[in-house]
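> Here you go, sequence then predicted model.
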Amino acid sequence: MKMKPVKFSQKQVQLCYLLDQLYDQVDIVIHDAVLSRASNRLSVIEDAAKEVERISIEMQQHVNSMRRKKREAAE
């Protein structure tokens, strides 16, 4: 059985990019929280957590833009 190639929309690609950014920031937080002994460890964790918050808000907005618009039943 021949499989058709999957076509990704630009919005799907953007969502994957945001997920990738989110995972990168989470890795930074985990690394600095658990493994790092640097003197500015808490500042780095705080900065990464702010970036995670920014990315998550952007992701929420992006997902909402991807949702199908419901037709108003009261037209």
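Nice, thanks for sending it over.

> Only C-alpha atoms from now on, for both contacts and neighbour counts.
Fine.

> in the chain, which helix has the most residues?
helix 41-66 (DSSP state H).

> by contact count, what packs against that one?
If you count contacts as 3 or more C-alpha pairs under 8 Å, 6 or more residues apart in numbering; DSSP states H and E, helix 41-66 packs onto helix 10-30.

> Buried ones in the helix it packs on, by neighbour count?
Buried residues in helix 10-30, counting neighbours by 16 or more other C-alpha atoms under 10 Å, are found at 15, 18, 21-22, 25-26, 28-29.

> what about versus this one:
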Amino acid sequence: MEKSPVKLSAKQIQLCKLLDELTEQVNVVMHDAVIFRKSNRLTVIDQGAKEAERLTKEIQALVNSMKRKRKGVE
């Protein structure tokens, strides 16, 4: 039996892209925390953490927009 390919919505594709970006940003922050030996290391880590935070907020907003809305639930 041959399976048909899964069709992803635009929001699902965007979510995957954001998760990839977040993973990459976390890896950059961890790299900077361990290997980066310049005097502004903490500043670089802080900037990376802020970018990761921005991505997580964007992911949360997207996931909330993807949730089904229940009618009559209070």
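It's in. Since the structure is predicted, the reported quantities are computational estimates derived from the model, not experimental observations.

> Can you calculate the TM-score here?
Scored against TM-score structural alignment, normalised by the length of the second structure, the superposed chains reach a TM-score of 0.93; 74 aligned residues with a C-alpha RMSD of 1.3 Å.

> quick one on the thing from earlier: mean per-residue distance, the longest helix of the first structure versus the second structure.
When the second structure is superposed, helix 41-66 of the first structure averages 0.5 Å from its matched positions, counting by mean C-alpha distance after the TM-score superposition for the first structure.

> quick one: that helix to helix 10-30, angle?
160 degrees (axes from the mean of the first three to the mean of the last three C-alpha atoms, to 10 degrees).

> Can you check which part of the second structure helix 41-66 of the first structure sits on?
Under the alignment (TM-score structural alignment), helix 41-66 of the first structure falls on residues 41-66 in the second structure.

> Buried residues of that stretch, list them for me.
Buried, per 16+ other C-alpha under 10 Å, within stretch 41-66 of the second structure: 44-45, 48-49, 51-52, 55-56, 59, 62.

> any idea how far residue 39 of the second structure is from residue 45 of the second structure?
As judged by C-alpha to C-alpha, to the nearest Å, residue 45 of the second structure and residue 39 of the second structure stand 12 Å apart.

> Right, I'll call it a day here.
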